[in-house]
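Asks: prediction below, plus the sequence it came from.
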Amino acid sequence: MKPIPRHIRSLRLPHVPMRVALLLLTLCAVVPVANGQGADVYVRWSAEAVEADAEPGINLQLSLRADITDGWKMYAMDSPRPSRGVDITVTDAPADVKVVGSVRQADPRQAFDPNFQIDVTYFVGTADFVFDLDVGPEVDRSSAMLGVDVLFQICNDALGICLPPTTRPLRIRLDGSLVPSEDCLAENGEATATEDCEVGDLSLGFAAGIDDLELPRNGDSGTVSPSYSDSLVESRAGGFFAFLLLAIGAGLAALLTPCVFPMIPLTISYFTRHSKRRSEAVRMATTYGVAIVATFTGLGVLMSLLVGAAGAQSIAASPWVNLFIATVLVLFALSLLGLFELRLPTGVVNFFNRQGTSRSGYLGVLFMGFTLTLVSFSCTAPFVGGLLAATVGGEWFYPIVGMLAFSAAFAFPFVFLALFPKALDALPRSGSWMNVFKVTLGFIELAAAIKFLSNVDLVWGWDIISRPLAIAATIVIFGVAGLYLLGKLSLGHEERPASIGVGRLVSAVAFMALALYMLPGLFGAPLNAIDAFLPPRQVTDMSLYSAFPESMASHDDLWITDDIDGAMNAAAAAGKPLLIDFTGYTCTNCRQMEANVFTRAEVTERFERDYVLSRLYTDGLDHGERFQRYQLGLTGTVALPTYAVVNPVGRLLVAKKSGVMSLDDFVAFLDRGSRDYVENHLATR
């Protein structure tokens, strides 16, 4: 390591008010936990001790260096917010060792940052930090250690990626050597610590060669192959439009609830009566719609600020988040079924109502729109809650766009009917059908809660909600819903109908048919698209499953689960490439691929013939975070599912692809991966 640069300069940390400091400390503590420690993959740490006698009271300078991967930059200690500059905290020091003054850093670069749209200070290549120490004469420098926590953030301008702030605990001997982490030593043992626990790696022996992992490249251009790097964008595009349709459908469905539907003709009539011209009525209705859109979209903005883009994936996998969503869905379901009614405080509703009636013109109409969203809370909350639950696994814009689409669909009839008032005559009259619609939604939300409870069960390892139990509970819920729609059952607050209409009969048939369709799943039969919302079959396999055709089996016995070293060794021994399935217990798209693609004969044939298979759960309690970091370092993404073809000789990445794929696309990926492996393997021999 080079001597400590002369341009190292002193840095005085700015004073921060206590309340602001506590807030920032809380945010910095929460964000890294939610997002995993991905930045560690791209930064290696080293240290050096140099004797110093230039100033009295300082006899040792301890230099800490960060080696930053090409293409990435680390924000300096004095970089302004919202970038997260390096923050080094001494957590432990021997009694006879004193840290003198502040930590100093090398001169950083300064430039405009496209990620944060401000001028920042940063390091590329290397970053040097220096501690001035006063070490007592009796201290054994070969064994005495300084404990520090280094919080840092790195970004890649070319990729447009900023990884969340990461805290790296380091233990530095006073002779300048770094001590491997305790987690790594516990994993590999003292005997192999120097080989498998090199500081800066992923604290796992299998990841010691992380710098040797190479992305597929086109010639010498240094760019990732477009056929693989674009796959994540393609899969997200399809998912986004499906989510958009879900949001619009939820908004239209919310209009049919008893709290909202009767308000449509009353509101349009109010605009017609209180405006002298038709154009004025249209403008008032438009203002009313804008108020509705602003209210719900504001909720989406709040959700995105709380969740953020980088935290979405890990938050979606959190068992606490899934437990909260399941609880909310159950409460909403019971409310829709008539057990109780969800209401906002009366004072809040009355305040907005007074503002709407006491103010004239468009300001009063705005408050009327706000009042509608509050009054209809008991009916719209289940839709809004379910929609926001669907956004947790997406990016930051999903809550905003979702609520914008929901509210636009919700407000559309008010504007449309103001333009065409005669269309009011075509609306069906309010009646008991709205209560039936609300109760039916309650059954659907109750079934949806099973999915999130299953996620909690899988991550925490309770082994209570098995696949057959989840199927059985869903069958019972859909069966009861069908009987209710047929008029064979009634809830306590209503009477049985003397007769039922065609719409109610068709809905009952649909529920009963779905319940019967799921019945073979109790005995292990695949349920195609429905399997995406059920616990993985390999967790709750049944003996009767073997009675189904060979082509329907998922060959789970071929997969080596959560053991990357064992899988690499098996692949090397077999002379085959390793296919790594980065998956999650809570990943719906992963279940969809496993149920609908992995079970097909074309895929299982290639699994057995061409590959050794490895499955890594990135949201598990034991190694989930480490596997997620390994996935990020290997593939450059934490999206689930992600599939990587790796050459076990040298552990080189051959091919990768993310997201849900069709059968043809996945078969093409497997064929290309095995073909590229042969070429890669010959080149490395």
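Replies: Cool, got the structure. Everything numeric here is computed off the predicted structure, so don't read it as measured data. Residues are numbered from 1 along each chain as shown.
Asks: from now on I want contacts and neighbour counts done on CA atoms only, so please keep to that.
Replies: Fine.
Asks: strands along the stretch 151-300 of the chain, start to end?
Replies: 154-156, 161-162, 166-173, 178-179 (DSSP state E, counting those that start in this stretch).
Asks: show me what contacts the residue nearest the centre of the chain?
Replies: The structure's the chain has its C-alpha centroid closest to Gln313; by Cα atoms, centre = their mean the separation is 1.4 Å. Residues in contact with Gln313 (Cα atoms under 8 Å, 6 or more residues apart in numbering) are Asn35, Val392, Gly393, Gly394, Val638, Ala639.
Asks: so how far is Gly364 from it?
Replies: Distance of Gln313 to Gly364, given as Cα to Cα, to the nearest Å: 41 Å.
Asks: now swap in Val150 and tell me
Replies: Taking Cα to Cα, one finds Val150 at 54 Å from Gly364.
Asks: and for Val502, the neighbour number?
Replies: As a burial measure, Val502 scores 8 neighbours (other Cα atoms under 10 Å).
Asks: check the one 4 residues further on too.
Replies: By the measure other Cα under 10 Å, the count of residues near Val506 is 13.
Asks: go on, Ala294?
Replies: Neighbour tally, Ala294, other Cα under 10 Å: 18.
Asks: try Val649
Replies: 17.
Asks: now it. Nearest residue, chain neighbours left out?
Replies: Ala572 (6.6 Å; Cα to Cα, 6 or more residues apart in numbering).
Asks: contact partners for Ala66?
Replies: Here Ala66 is in contact with Val43, Arg44, Trp45, Ser46, Thr126, Ala127, Asp128 (criterion: Cα under 8 Å, 6+ apart).
Asks: next one for the comparison:
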Amino acid sequence: MRRSITAALFFLLVLPVTLRAQLLQPVTWQMSAEKTGTNEYTLIYKATIEEGWKVYATDIETGGPVPTSVNYEKIPDGLTMQGELQQLGRKEEAVEPLFDNMTLKFFHKRVTLRQVVTITKDVTLKGFVEFMTCDDRQCLAPEAVDFEFKLVADEAGSDTETTGHDGILTPIKWKVYSEKIDETNYYIYFDASIDNGWKLYSQNIKPGGPVPTSFKFKNAGSGYALIGKVDEVTRPEEKKEPLFDNMMLRYFKHHAQFRQHITLTDTAAVVRGSYTFMTCDASQCLPAEEVDFAIDLRSGLIIATEEPGEDTLEVAEADFGINTTPLGSCNDETGDTVTTAEGKNRGFAGIFLLGFVGGLLALLTPCVFPMIPLTVSFFTKRSQSKSKGVFEALFYGFSIILIYALLALPFVIYKLPPDTLNAISTNVYLNIAFFVVFLAFAFSFFGYYELTLPNSWLNKADSASNVGGLVGIFFMALTLALVSFSCTGPILGSLLVGSLSAEGGQMNLMAGMIGFGAALALPFGLFAAFPQFMNKLPKSGGWLNSVKVVLGFLEVALAFKFFSNADLVAHFGILKREVFFIIWTLCGIGIVIYLLGWIKFPHDSPGKVKIGPARAAFGIIFLALSVHFGSGILKGGNPFLASGFAPPMFYSIYPQDTHCPLGLDCFHDFDEAVAYAKEVNKPVMVDFTGWACVNCRKMEEHVWPEDEVYKLISEEYVLVSLYVDDKEMLPADEQYVSAFSGKKIRTIGNKWSDFQSSYFGVNSQPYYVLISPDGQVLNNPVPYTPDVEEYASFLECGLSSFREAEQVAEK
């Protein structure tokens, strides 16, 4: 009674102070509902408390300050509270002079309240959080903060991927419980509910792949004993896993149950331990996660996981001083990706131009060049008027373009997905096959054999060309395409492989084929309209075969580009950067020696080669190219004309001095990276990665090595790679319980995972964030981005935002 009167008098005394200090708001609350399972939510009430102030716990005795409480207007039908309200934060207990020296529990800096609920239908839950805050001299009047949660139930039978926050994937939900066999024997069950499309791996898988599911019992032998090993009650599937080089792996889909037999030696025993698991879907894996459990076998209830006598970890937030609101807006339109229509258009234009150049080269081959005057003369002579002859020649040219466009049509109709096209460019066996095919093309150009289509095809096309009208003209164009295949085939093959290996895929191929056909069709329409120019064409002769041989050397060089792709992906270690440039240099020297007449091929004319101005000019050009590519043999050599073709700089015969991806300089601690970034005044590139992250390796092996990306990372950014699955333990004084997830942060990997999840609301890797040295996020972060152009644009965007911010600061 005395304490109640004291409290009432105290509030009367402090009320004027409160009114005078009405602008004081030392505590701010954030409310959210996190979906944590099927029809299950965790309601989160998070308070941030200013320095010097405190908020009182929910479990203080009466007669003092108002305890913190969560109050509901009405519990709606269909909603059930699961367990008690949890308090997460560093709870202190001390004598409080303001309240007659009562011993009170309170929180400084922050406190998070969590309540788990389940629902059977859509519900709206309203209420308020009531709390009181004091500093060393005064208290503010108790305050109520309203909240309203609209909780949506899952549809019956739906398989909804669960995310705690946007981007936080939690595809596996666990339930741990016990079953009594007799007075001293129990089963402990571990039930995993697995979202559609995800897998949980068995305990019994080979090393070198994903992390197997495993169970640890920390206090076995203290009050209980384990009988045998953990059984897999659910039978796993066993199939090849594409994410891990087609290893044969055992895994579970939809549901898995594990069971451990326990025998008690002490009826009061509590079983404590942890389970570790990893989960993947068709395109990505989440980092392995370790979850503690503690179960009282007598009641079958899960209890607090701290062992008796164990120091309770402080509940804290990952605090890295980062402003996550993007500074720049250069990639706002695309959110987490940086694809732009402009970038795709540039890709199509580039492939069209490449196809057009290929078509021009095909015109100079002996299969096509002699056909130009014959075909044009046929149209101009058979027509009754010049205008009709020009029209027919133009239609003939249009038919050529149409025929080559139709060759690409199946790829467009079947719409090869982007992942398939990426697989083409990185598949070891396909790249080796392309290497062999290109060598076959090369030796065909050298004249050792001819690549021809079946004679039956040629005869049918030739017969159809005798039909009158436009139909006959179309089949004349088809005949040209078939007859010239021995010369155009290798060039078309190069275009096909190059287009499908690049980002953009089937539409790139269509653009390239149209470009190729347009170049072949151009002279027929041009010379039909202006026949006087045809007299200026050079006469057919041995120079046409020389063009084929030169193209043969170029095919050899391109063949080794595809072998280089396979070598990089499979880590053969055969075609290092310097070896690649030796081969390209030898190809260039081979062309020079051939043009000088020092070597001959089967279809070359006998006798001494006459070196005219054209041969001499091309000889000088290829000699200069040989010297240029030869500079790449030296350490650090970087011939700019080979950009995007040669193996990356790090893939060298010379020793590398760094243990970071691609030989880059990097940090593995965020604070160290920021400190260095401040010294050199460069932005920080944060690479959230993992040792077992498949897509991380794809980015490091296929995107980062590209010159435009590698140059930006190595020269413009301070790289910090944070491994979320690093198992090295944190020092004891740095371990804590995450205020974001409620999980114990004990390892370095836990720390970086908590950093990523709490700041960016994402827990999948890879994830890339560009940050200024003062902690400002520069643009929208991006996840796995296999498109080189998009990724380079993302890096350019961040760099542009950083430089603009510097200019503003200087004014």
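Replies: Looks like it came in fine. Please read all numbers here as calculations on a predicted model, not as lab measurements.
Asks: quick TM-score on the pair, please.
Replies: Here the TM-score for the pair of chains, by TM-score structural alignment, normalised by the length of structure 1, is 0.61; 504 aligned residues with a Cα RMSD of 5.4 Å.
Asks: that's a helix at Arg65 of structure 1, yeah?
Replies: No - with DSSP: H, G, I helix; E, B strand; the rest coil as the criterion, Arg65 of structure 1 is strand rather than part of a helix.
Asks: excluding its backbone neighbours, what's nearest it?
Replies: With Cα to Cα, 6+ apart, the residue lying closest to Arg65 of structure 1 is Asp128, at 4.6 Å.
Asks: state whether that neighbour is indeed within a helix.
Replies: No - counting by three-state DSSP, Asp128 of structure 1 is not part of a helix but strand.
Asks: count of residues packed around it?
Replies: Neighbours of Asp128 of structure 1 (other Cα under 10 Å): 21.
Asks: residue contacts, it?
Replies: By Cα under 8 Å, 6+ apart, Asp128 of structure 1 lies in contact with Ser63, Leu64, Arg65, Ala66, Gln105, Ala106.
Asks: burial count for the third one?
Replies: Counted by other Cα under 10 Å, the residues lying close to Arg65 of structure 1 total 20.
Asks: same check on the second one?
Replies: When neighbours are defined as other Cα under 10 Å, Leu64 of structure 1 has 20 of them.
Asks: now do the contacts for the residue nearest to it when sequence neighbours are not counted.
Replies: Counting by Cα to Cα, 6+ apart, Ala47 is the residue found nearest to Leu64 of structure 1 once chain neighbours are left out, at 4.5 Å. When contacts are counted by Cα under 8 Å, 6+ apart, Ala47 of structure 1 is found next to Leu62, Ser63, Leu64, Arg65, Ile172, Gly176, Ser177, Leu178.
Asks: could you rerun that using 7 Å?
Replies: By Cα atoms under 7 Å, 6 or more residues apart in numbering, the residues touching Ala47 of structure 1 are Ser63, Leu64, Arg65, Gly176, Ser177, Leu178.
Asks: ok, back up a step: more neighbours: Val150 and Gly364 of structure 1, which one.
Replies: Under the neighbour definition other Cα under 10 Å, Val150 of structure 1 and Gly364 were set side by side, and Gly364 has more, 21 against 15.
Asks: which stretches in the stretch 701-811 of structure 2 count as strands?
Replies: Under DSSP E, counting those that start in this stretch, the stretch 701-811 of structure 2 gives strands at 718-723, 736-738, 744-745, 767-771.
Asks: chain neighbours aside, what residue packs nearest to Leu469 of structure 1?
Replies: Leaving aside its chain neighbours, Leu469 of structure 1 sits nearest to Leu522 (8.0 Å; criterion: Cα to Cα, 6+ apart).
Asks: what lines up with the one you found in structure 2?
Replies: Mapped onto structure 2 by TM-score structural alignment, Leu522 of structure 1 lines up with Ile633.
Asks: residue in structure 1 paired with Ala559 of structure 2?
Replies: Aligned partner of Ala559 of structure 2 by TM-score structural alignment: Ala449.
Asks: mean shift of the host helix or strand of its match relative to structure 2?
Replies: Applying DSSP states H and E as the criterion places Ala449 of structure 1 in helix 432-460. Once fitted to structure 2, helix 432-460 of structure 1 is off its aligned match by 0.9 Å on average (mean Cα distance after the TM-score superposition for structure 1).
Asks: that helix: how far from the chain's middle?
Replies: Taking the mean of its C-alpha atoms, helix 432-460 of structure 1 sits 22 Å from the chain's own mean (Cα atoms, centre = their mean, to the nearest Å).
Asks: what's the first helix or strand after it?
Replies: Once helix 432-460 of structure 1 ends, the next helix or strand along the chain (criterion: DSSP H and E) is helix 467-485.
Asks: in three-state terms, label the residue nearest to Val649 of structure 1 for me.
Replies: helix.
Asks: quick one: it from Arg609 of structure 1, how far?
Replies: From Ala572 of structure 1 to Arg609 of structure 1 the distance is 15 Å (Cα to Cα).
Asks: what does Leu323 of structure 1 give?
Replies: 41 Å.
Asks: the two: which is more packed in?
Replies: Leu323 (18 against 10).
Asks: okay, the strands of the stretch 151-300 of structure 1 in a markdown table with distance to Leu215 of structure 1 and mean neighbour count next?
Replies: Shown next, in a markdown table, are the strands of the stretch 151-300 of structure 1 (distance: least, Cα to Cα, whole Å; neighbours: other Cα atoms under 10 Å):
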| stretch | distance to Leu215 of structure 1 | mean neighbour count |
| --- | --- | --- |
| strand 154-156 | 16 | 22 |
| strand 161-162 | 17 | 16 |
| strand 166-173 | 24 | 21 |
| strand 178-179 | 30 | 20 |
